[in-house]
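Student: my questions are about this predicted structure, shown below with the sequence.
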Amino acid sequence: MTLTSFDATEPESGTKPRVAVLFGGRSSEHSVSCVTAAGVLAAIDKDKYDVVPVGIARNGQWVLVNADPQEWTLTAGQLPEVPDSAEQVMLAARDSAAELLMRTGPESTRSMGRIDVVLPLLHGPFGEDGTLQGMLEMADVRYVGAGVLASAVGMDKHFMKLAFAAAGLEVGPYEVITDRQWQRDPEAALQRAAALGFPVFVKPARAGSSMGITRVTEAAQLRSAVEIARGHDPKVVVEAGIPGREIEVAVLQGRGIEDPRTSLPGEIAVQPGEHAFYDFEAKYVDGAAAALSCPAELPDDATARVRELAARAFDAVGAEGLSRADFFYTPDGGLVINEINTMPGFTPISMYPQMWAKSGLPYTELIDELIHLALSRPTGLR
C-alpha cells in the first residue's frame, strides 16, 4: 500500500510533533501494554517525531520512564512493569496543545514542554475504555484512536453486541450476568448460561488479552468460571461457542471523509497442545502456540464480505484511528462477529500490524499514519 502525504495540523512551524507514548496503566493488561510500547518505541520514526515515553504505574501515577525498548520487552517469561517513581508527571491544558509538567514538590511543578499528540497504548479498563480519552479531551490534546463513546462501547462486550445488532451484523447467542443478578440469584444466572448449550466461553465484560476467560464444557464448571471472570470485572458475558474459523480484519480510519480502510483478513490457528483456545499464554508467552495466516484462505466473496463487515463494525461503534474486528466463519459460509478491539495488540508480531504489513503497510509507516490521522482531526465534538 502506497501512502501519499497530506496536510495535518502542525504544532509549531519548523518543529517536529511531540508525541507522548503512554503505556502501562491500572488494568490487568498492564504488562501487555508495556510490551506494545516496546514495539512502538523501537519502530517510531524519531526523525519525524520528538518522542516522550510516559508510563502509568499500577497505582495510577504518571511517571517519566526509560525510552529504551528493551526495558519493556517480554524476556524469559518475565512481564515488564512501570515502576512507581518520584519523577511524577501530569498533563495540563495549553492553548492549542497540552503541556507536560513534572512534580518537583508538594505544590510545585516545572514544565517539560508541550505535547502535541498522545499515543495511548493502554489496554483494558482505565485506558482503553473511554476514561483516559475523556481526560485527554478535557486537556484539549489530540490522541491516537477511538474517542470516549467508541472506546467505552468497544470495551464492554455487552453494549458492543447491542451496537453490532443495531447495525445489522450477526451476533452469536450470549447472556449477561450483572453484579446485582449474581448476588441476588446466582442459580438463575447459571441456568441462563447453561441454556446456551456447551461449550460456552465465560468472559469479563470489560477486559481483553484473554484475561479471565474460561472455556466451559459442562454445567459443573460454570460457577467457578463466573467467579474467575468476576475477579476481573463484576459484569460477566457468557457466549455460546460458535463452530467455525476465527477470522480477523484490521481496520484503519479513512482520511477526511473517506470510508474506513481494511486489511486482508487473517486467521490465527492455535497449534494442538496445551491451549484450548487463543488464551493469554498463547498470545504473549508461548511463541509456538499459534500461527498467523494472512491472507486467510477464504473464497473471494467471503474475503470481500468480511472486509465490508469489518468496516461496518468500525462505524457501528463510531471508532476512529484503528480497530481490529474478529469474526467466526461458519461451515455454511456465514460470518458472525465476535468483537471489535479499539486498541488491539500493537507489537510487531501482533495480529493488527502483521495484517497491515501483509496488506502493504509496514509497521513504522502504520505508526506514522495513525499519528497523522490524530493530528489532522480536531479536538472536541466532531
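Tutor: Sure thing, it's come through.

Student: contacts and neighbour counts: CA atoms only from here.
Tutor: Will do.

Student: residue ranges for the strands of the stretch 101-250 of the chain, please.
Tutor: 108-115, 117-120, 142-143, 174-177, 200-204, 214-216, 236-240, 245-252 (DSSP state E, counting those that start in this stretch).

Student: tell me the spacing between the residue nearest to the spatial centre of the chain and K283.
Tutor: Geometric centre of the chain, nearest residue: M343, 2.2 Å, by C-alpha atoms, centre = their mean. Counting by C-alpha to C-alpha, to the nearest Å, the gap from M343 to K283 is 15 Å.

Student: report all helices and strands that the helix or strand containing T364 contacts.
Tutor: Assigned by DSSP states H and E, T364 falls within helix 363-376. With contacts defined as 3 or more C-alpha pairs under 8 Å, 6 or more residues apart in numbering; DSSP states H and E, helix 363-376 has these neighbours: helix 30-43, strand 117-120, strand 142-143, helix 351-358.

Student: what angle sits between it and helix 30-43?
Tutor: 100 degrees (axes from the mean of the first three to the mean of the last three C-alpha atoms, to 10 degrees).

Student: okay, one more to line up with it:
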Amino acid sequence: MTDPPSHHRKPRVAIVFGGRSSEHAISCVTAGSVLDAIDRTTYDVIPIGIATDGRWVLESGDPERLRITGPDQLPSVDGERAPIALLRETDSTDLVVHEPSQPPQTLGEVDVVFPLLHGPWGEDGTIQGMFEMAGVRYVGAGVLASAVGMDKAYAKIVLKAAGLPVMPSVTVSAREWYRDPDGVRHRVADLGFPLFVKPARAGSSMGISKVHGPSELDAAIEEAHRHDPKALVEQAAVGAREVECGVLEALDGTPETSVPAEIRIGGEHEFYDFAAKYLPEEHTELDVPADLPDEVATELREMAARAFEAIGGEGLARVDFFVMPDHSVVVNEINTMPGFTPTSMYPRMWAATGVDYPALVDRLIRLALRRGTGLR
C-alpha cells in the first residue's frame, strides 16, 4: 500500500476516463466536468484517457473537448497521444509517459485515481482489481461491489437476499438462447407483458428494449446480446414512477443519502433511453427533489443505504427505484459510478441536499486518500 502523500506537496490525482465499453463517450463527458471542477490549488491533476482499443494515453485535460455537441458528435479519447503507464515501485506507484524517440518521463507518484469509467472494463471491478494490484488508492467501490453493481442479474440476487424488493426477472445467456430459444420464450412468458430486455452489464440505457408482446421478444434479446452475452428480461413496473437516490459515504464510513429525485419522460420516449438521458433537445423532466409523501421519501432513503451496504459499497452510488401506484417501493438497480456531470442526477440530488459539485468531487477524493488498498 502506498503511503499518504507528503505534506510538502499536493496530492496527485489521476483522472482516468474513456475506456473500451459502449459508454466511452459518456465517461469522457463525466471527466470533462470533473476536470473543470477539481480544485487545482489543492490537487495536482493528471488526465489519463483510455482509448477504445485499450491504449492508455496522457490526455490534454481540456474540458471543452469532452462535451457532447450533438447526436453524432460524441467526445472520445485521442489514442494517438503519448502512451502512459502506472509503474509499481518498491514504495510507490508512479506515472510514466513514453514519448516516441524519447526516454520515458516520470510524472511522479500517483496518490489516488479517480476512475470515471462506465460499463465493462471500468465500472465492473476489473480496473479496481488492477489498482489493488498496483497498490494505489482509488475513488469508489472495490472489486466485489463494483462487479455486483455492474451485473444487474447478480445485483438482484444480493439485494433480494438482503430483504429488498426487486422486480421479477429471467436471465438469458447467449448460449441458452442459441440452444433452446423455445425454452427461453416459455420461461419469459411467465413474466407477462409488457417487459424490458436489457444487457445485464451495460449502462446508459444501451441495448434496452421495451417488449409489448411475444412478437417483439426475439429482436429485443438479440439486441441486448449485441452488447452483452448475458441479458436480463424483467417484468415492467406498470404505472410506476422512476425515482433515484444518491448515497455518499461519510468520513466515518456511514452511508449518507440525498433527497430523492424523479425522472419524468416526455416526448415519444417510453422509457429513460440514451437520447432522453443525454441529448439536450429531448423532453425529459428531472424533479429535484421528488414530490413524494414524507414517509415514502424516508423509506426510499433508508432502502438506498441498505442497498449500498448490501453490496459492500464504498464512496458513492446511485440507487434507482420504482415507486408503484400504491406507493410501495421497489429497487430497480444500483450504480457504483453514476453519471457525474453537474447536470446528472447524482450531483443534482446532492446539490439539493447541500453538497455542491466541487465539494462532492473533493469529498470523494478525500475519502479515497483515507482508505487503504487490499482487504478492509
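Tutor: Structure's in. What do you need? Note that the coordinates shown come from a computational prediction; the quantities given were computed from them, not determined experimentally.

Student: circling back: of all the helices and strands packed on helix 363-376 of the first structure, which one comes closest to S293 of the first structure?
Tutor: When these are compared by C-alpha to C-alpha, helix 351-358 sits nearest S293 of the first structure, at 9.1 Å.

Student: relative to strand 245-252, how tilted is that closest one?
Tutor: Going by the same axes, to 10 degrees, helix 351-358 of the first structure makes 70 degrees with strand 245-252.

Student: compared with the second structure, how much does helix 351-358 of the first structure deviate?
Tutor: Averaged over the aligned pairs, helix 351-358 of the first structure sits 0.3 Å from the second structure after superposition, using mean C-alpha distance after the TM-score superposition for the first structure.

Student: which residue numbers in the second structure go with that helix?
Tutor: The aligned range for helix 351-358 of the first structure in the second structure is 345-352, by TM-score structural alignment.

Student: now the matching stretch: buried residues?
Tutor: 345-351 (16 or more other C-alpha atoms under 10 Å).

Student: how about stretch 302-314 of the second structure?
Tutor: Across stretch 302-314 of the second structure, burial judged by 16+ other C-alpha under 10 Å covers 303-314.

Student: quick one: the residues you listed as a markdown table, columns for distance to V329 of the second structure and secondary structure too.
Tutor: Converted to a markdown table, those look like this (distance: C-alpha to C-alpha, whole Å; DSSP: H, G, I helix; E, B strand; the rest coil):
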| residue | distance to V329 of the second structure | secondary structure |
| --- | --- | --- |
| M303 | 9 | helix |
| A304 | 11 | helix |
| A305 | 14 | helix |
| R306 | 13 | helix |
| A307 | 13 | helix |
| F308 | 16 | helix |
| E309 | 18 | helix |
| A310 | 17 | helix |
| I311 | 19 | coil |
| G312 | 21 | coil |
| G313 | 21 | coil |
| E314 | 23 | coil |
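
Student: what about the nearest residue to P5 of the second structure once chain neighbours are set aside, distance to G266 of the second structure?
Tutor: Leaving out its chain neighbours, the residue that sits closest to P5 of the second structure by C-alpha to C-alpha, 6 or more residues apart in numbering is P11, at 5.7 Å. From P11 of the second structure across to G266 of the second structure, the span is 44 Å (C-alpha to C-alpha).

Student: just how off-centre is the helix holding T364 of the first structure within its chain?
Tutor: With C-alpha atoms, centre = their mean, to the nearest Å as the basis, helix 363-376 of the first structure stands 16 Å off its chain's centre.

Student: likewise stretch 295-314 of the second structure?
Tutor: For stretch 295-314 of the second structure, the distance to the chain centre is 17 Å (C-alpha atoms, centre = their mean).

Student: surely L66 of the second structure touches P75?
Tutor: Yes: contact criterion C-alpha atoms under 8 Å: L66 of the second structure and P75 qualify, at 5.2 Å.

Student: re earlier: let's have the strands of the stretch 101-250 of the first structure in a markdown table, adding mean neighbour count.
Tutor: Below are the strands of the stretch 101-250 of the first structure laid out as a markdown table (neighbours: other C-alpha atoms under 10 Å):
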| stretch | mean neighbour count |
| --- | --- |
| strand 108-115 | 15 |
| strand 117-120 | 23 |
| strand 142-143 | 26 |
| strand 174-177 | 20 |
| strand 200-204 | 26 |
| strand 214-216 | 22 |
| strand 236-240 | 25 |
| strand 245-252 | 26 |
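
Student: re earlier: how about the buried residues of stretch 345-352 of the second structure, which pair is most distant?
Tutor: M345 and A351, at 9.8 Å, using C-alpha to C-alpha across these.

Student: related to what we said a few turns ago, looking for the alignment partner of the residue nearest to P5 of the second structure in the first structure.
Tutor: Per TM-score structural alignment, P11 of the second structure is aligned with P17.

Student: its match and A316 of the first structure, how far apart?
Tutor: 31 Å.

Student: next: P265 of the first structure.
Tutor: Where A316 of the first structure is concerned, P265 of the first structure sits at a distance of 19 Å (C-alpha to C-alpha).
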